[in-house]
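**Student:** Quick one: sequence plus predicted model below, questions after.
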Amino acid sequence: MTPSNYSRFIRFLQDELSLSPDSIAMAERANHPTDSQHKYIDPSPVSMTLWQYGLVTLEQLDKIFDWLETA
């Protein structure tokens, strides 16, 4: 996922699923290297981390994967 699409993904998490920026940042820290040179970002590990920590339900996780499929 390109950085611009990843930004759309983050907005989706905040706007549609009402996730806090802190929750998203925690999941990102757990899964993303700090190297800003990466041109492709895989949002799937972030999604799974949100679920594993109980920050999203299975229904919300399904919505996330539906969104990712169409993005």
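**Tutor:** Arrived safely. It should be emphasised that the depicted structure is a prediction, and the values quoted were computed from it without experimental measurement.
**Student:** all contacts plus neighbour counts: C-alpha atoms, from now on.
**Tutor:** Will do.
**Student:** which residues touch stretch 52-69?
**Tutor:** Contact partners of stretch 52-69, identified using Cα atoms under 8 Å, 6 or more residues apart in numbering, comprise 9, 13, 17, 19, 23, 47, 48, 50, 51.
**Student:** let's bring in a second model and compare:
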Amino acid sequence: MISYNSDTIVDFLQSEIKLSNADISVVLKHPESKNAPLHMLLWQYGLVNIEQLARILDWLEKQVS
């Protein structure tokens, strides 16, 4: 699993993907948020589209390289 700072990804999601605090909070309130990657839950709940998911994955990859 990719390790990243939660504040950093939230900042990215808000500034680059244009998600609101409410969008992110919806996902974080669900029990599965403890076991599944945030970006996949955002996609599962329809809060990001496939292009946005690809941008998130690219960003995550850059964080570990």
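**Tutor:** Right, received. Where do you want to start? Predicted model only: the values in this text are computed from it and were never measured.
**Student:** Now which of the contacts of stretch 52-69 of the first structure would you call buried?
**Tutor:** 9, 13, 19, 47, 48, 50, 51 (16 or more other Cα atoms under 10 Å).
**Student:** Can you mark which positions in stretch 37-54 of the second structure are buried?
**Tutor:** Quick answer for stretch 37-54 of the second structure (16+ other Cα under 10 Å): 38, 39, 40, 41, 42, 47, 48, 52, 53.
**Student:** Show me what the first one aligns to in the first structure.
**Tutor:** For residue 38 of the second structure, the equivalent position in the first structure is taken to be residue 46, counting by TM-score structural alignment.
**Student:** any idea which helix or strand carries its match?
**Tutor:** helix 44-52 (DSSP states H and E).
**Student:** whereabouts in the second structure does the next helix or strand after that helix align?
**Tutor:** Downstream of helix 44-52 of the first structure, the next assigned helix or strand under DSSP H and E is helix 58-70. Aligned by TM-score structural alignment, helix 58-70 of the first structure falls on residues 50-62 of the second structure.
**Student:** thinking again about what came up before, skipping its backbone neighbours, what lies nearest the match of residue 38 of the second structure in space?
**Tutor:** Setting aside the residues directly before and after it, residue 46 of the first structure is nearest to residue 27 in space (Cα to Cα, 6 or more residues apart in numbering), at 5.2 Å.
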